[in-house]
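Undergrad: Here is my input; please provide its structure:
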Amino acid sequence: MRLLRTSAVYRPQGDTWLLARALGDAGLNPGSRVLDVGTGTGALALTAAQAGARQVTAVDVSVSAVVVAGVNAWLRRLPVRVAPGDALERDYREPFDVVLANPPYVPAARSGPPRGAARAWDAGHDGRAIIERLCSRMAELLAPGGMLLMVQSDLADAEATLARLREEGMKAAVVERQRQPFGPVLAQRAAVLEERGLIRRGQRSEELVVIRADRPR
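TA: Here you go, the predicted model:
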């Protein structure tokens, strides 16, 4: 999928396409309502719309991302509504059949809220700041029988994510895995991650996982 993008917007990478593949494998019921959390270029929102979603709501804190995703949807004449803001703080008129999320999951190198482009990947000391918030809202955001598909790195403790989702009453499991070399961000902070015990000495790869969580009917 060719997408318009600016340097201020997160470029779709391996995690994006792994999640898109998981969506294709899971299947999308025609007429589904979909929420894309942190849409970036809109890649996942467009994938859902092309797969038959009736309505896709794509949200991002980055104004640049909102503009880019909106243009990408407009060029394809797809039913994607792009909105600015924090997707996990917004109120929605009704729950969604599918929630897609490629949240920030990289352990931050320093304390304090991320700024600029780092908002697309930095997620607190352990990489779980956004993941925890996402898990806590799933029972509210998903309609009965609805499905969450979320991608994250094993560096942010996928087992903890599964446990949190199950605490919220979801049936949760890992449905896709993919190991890949560190990108530029992780490579630059590898020494910090080693010191924290988040990676082994000399480790320069991570495993990406897609977690599926289903809300019971």
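Undergrad: going forward, measure contacts between C-alpha atoms and count neighbours the same way
TA: OK.
Undergrad: Just the buried residues of the helix or strand containing residue 75, please?
TA: Element membership for residue 75 (DSSP states H and E) is helix 63-76. By 16 or more other Cα atoms under 10 Å, the buried positions in helix 63-76 come out as 63-73.
Undergrad: elements contacting that helix?
TA: Contact here means 3 or more Cα pairs under 8 Å, 6 or more residues apart in numbering; DSSP states H and E; on that basis helix 63-76 packs against strand 80-84.
Undergrad: and the next element down the chain from the strand it packs on?
TA: Per DSSP H and E, the first helix or strand lying C-terminal to strand 80-84 is strand 96-101.
Undergrad: How about the contacts made by the residue positioned nearest the centre of the chain?
TA: Geometric centre of the chain, nearest residue: residue 102, 1.3 Å, by Cα atoms, centre = their mean. By Cα atoms under 8 Å, 6 or more residues apart in numbering, the residues touching residue 102 are 15-16, 19, 37-38, 150-152.
Undergrad: hmm, 10 Å instead?
TA: 15-16, 19, 36-40, 44, 120-121, 131, 149-152, 210 (Cα atoms under 10 Å, 6 or more residues apart in numbering).
Undergrad: any chance of the buried residues of helix 63-76 in CSV, with distance to residue 85 too?
TA: Listed next are the buried residues of helix 63-76 as CSV, based on distance: Cα to Cα, whole Å:
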residue, distance to residue 85
63, 8
64, 12
65, 11
66, 9
67, 13
68, 15
69, 14
70, 14
71, 17
72, 19
73, 18
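Undergrad: Just give me the closest of those residues to residue 159.
TA: residue 65 (30.2 Å; Cα to Cα).
Undergrad: by contact count, what packs against the helix or strand harbouring residue 159?
TA: Residue 159 is located in helix 158-167, with elements delineated by DSSP H and E. Counting contacts by 3 or more Cα pairs under 10 Å, 6 or more residues apart in numbering; DSSP states H and E, helix 158-167 is packed against helix 129-141, strand 142-153, strand 171-181, strand 205-214.
Undergrad: How far away from the center of its chain is the shortest one?
TA: Strand 205-214 has its average C-alpha position 10 Å from the chain's average C-alpha position, going by Cα atoms, centre = their mean, to the nearest Å.
Undergrad: To compare against the first, here's the next sequence to fold:
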Amino acid sequence: NAARAGLRIRVRRGNLFTPVRGESFDLVLANPPYVPAPATGRRPRGAARAWDAGHDGRMVLDRICLEVPRLLRPGGVLLLVQSALSDPARTEALLREAGLKAAVIRRRRIAFGPVVRGRERWLRQRGLLSLADYEEELVVVRAELPV
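TA: As a prediction, the model looks like this:
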């Protein structure tokens, strides 16, 4: 997409924000793992790293909330996608505690995908899904570092 749009980009790979430590940005986009997962005593491996987010779905979300203020320039914005299963109110609260203005700006309900379907019984047992739920709500949280 970037090449098609004539944009020059630099991609870096690493453990969350480690590759960009010491830098600052006007915009940070995040679509981290956010699906709650049964405790196995092991870190997710392989493709599961893209969606397994610990028992409460916040294994990566909490790190982002704590670390992103150091990455944003004044007036900089974080746009973060997460599931309502992993407590967007907590995301907003943590970002506000870190000095950002934060709010959910979009909500969308979607049919369960393969990951949530595979955990449906466990999610219902934990009370994260009711018997009437057959859709997952995704939200976009916008947070801005004041100027």
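Undergrad: Any idea what the TM-score is?
TA: Overlay of the two chains. TM-score (TM-score structural alignment, normalised by the length of structure 2): 0.92; 146 aligned residues with a Cα RMSD of 1.6 Å.
Undergrad: ok, back up a step: would you convert the helices and strands packed on helix 158-167 of structure 1 into TSV that also reports distance to residue 59 of structure 1 and mean neighbour count?
TA: Formatted as TSV, those follow (distance: least, Cα to Cα, whole Å; neighbours: other Cα atoms under 10 Å):
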stretch	distance to residue 59 of structure 1	mean neighbour count
helix 129-141	14	18
strand 142-153	15	22
strand 171-181	24	15
strand 205-214	20	22
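Undergrad: now these as TSV including distance to residue 106 of structure 1?
TA: Converted to TSV, these look like this (distance: least, Cα to Cα, whole Å):
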stretch	distance to residue 106 of structure 1
helix 129-141	10
strand 142-153	8
strand 171-181	14
strand 205-214	11
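Undergrad: Just say helix, strand or coil for the aligned partner of residue 155 of structure 1 in structure 2.
TA: Matched across to structure 2, residue 155 of structure 1 falls on residue 85, judged by TM-score structural alignment. When classified by DSSP: H, G, I helix; E, B strand; the rest coil, residue 85 of structure 2 comes out as helix.
Undergrad: what's the distance between residue 59 of structure 2 and residue 52 of structure 2?
TA: Note on residue 59 of structure 2: its distance to residue 52 of structure 2, by Cα to Cα, to the nearest Å, is 9 Å.
Undergrad: how about the helices and strands packed on helix 158-167 of structure 1, which one is nearest residue 164 of structure 1?
TA: The nearest among those, by Cα to Cα, is helix 129-141 at 6.4 Å.
Undergrad: Over which residues of structure 2 does that closest one lie when aligned?
TA: The aligned range for helix 129-141 of structure 1 is 59-71, by TM-score structural alignment.
Undergrad: quick check: stretch 194-201 of structure 1 aligns to which part of structure 2?
TA: Mapping stretch 194-201 of structure 1 onto structure 2 (TM-score structural alignment) gives residues 124-131.
Undergrad: residues in contact with the matching stretch?
TA: The contact list for stretch 124-131 of structure 2 (Cα under 10 Å, 6+ apart) reads 36, 38, 55-56, 84-87, 119-123, 133, 135-136.
Undergrad: How much space separates the equivalent of residue 108 of structure 2 over in structure 1 from residue 124 of structure 1?
TA: In structure 1, the residue paired with residue 108 of structure 2 is residue 178, using TM-score structural alignment. Using Cα to Cα, we find residue 178 of structure 1 at a distance of 23 Å from residue 124 of structure 1.
Undergrad: just the buried residues of helix 63-76 of structure 1 now: which is nearest residue 48 of structure 1?
TA: Closest to residue 48 of structure 1, out of all of the buried residues of helix 63-76 of structure 1 and judged by Cα to Cα, is residue 73, at 11.3 Å.
Undergrad: Okay, the closest residue in space to the closest one that isn't next to it in sequence and residue 47 of structure 1: tell me how far apart.
TA: What sits nearest to residue 73 of structure 1 in space, not counting adjacent residues and going by Cα to Cα, 6 or more residues apart in numbering, is residue 80, at 6.2 Å. Noted for residue 80 of structure 1: a distance of 10 Å to residue 47 of structure 1, by Cα to Cα.
Undergrad: repeat for residue 82 of structure 1
TA: Distance of residue 82 of structure 1 to residue 47 of structure 1, computed by Cα to Cα: 14 Å.
Undergrad: Looking at those two, which is more packed in?
TA: residue 82 (22 against 19; other Cα atoms under 10 Å).
Undergrad: Show me what that one aligns to in structure 2.
TA: Using TM-score structural alignment, residue 82 of structure 1 pairs with residue 11 in structure 2.
Undergrad: and the gap between its match and residue 93 of structure 2?
TA: Counting by Cα to Cα, the gap from residue 11 of structure 2 to residue 93 of structure 2 is 30 Å.
Undergrad: do residue 127 of structure 2 as well
TA: For residue 127 of structure 2 relative to residue 93 of structure 2 (Cα to Cα), the value is 22 Å.
Undergrad: before we move on, what about residue 79 of structure 2?
TA: From residue 79 of structure 2 to residue 93 of structure 2 the distance is 15 Å (Cα to Cα).
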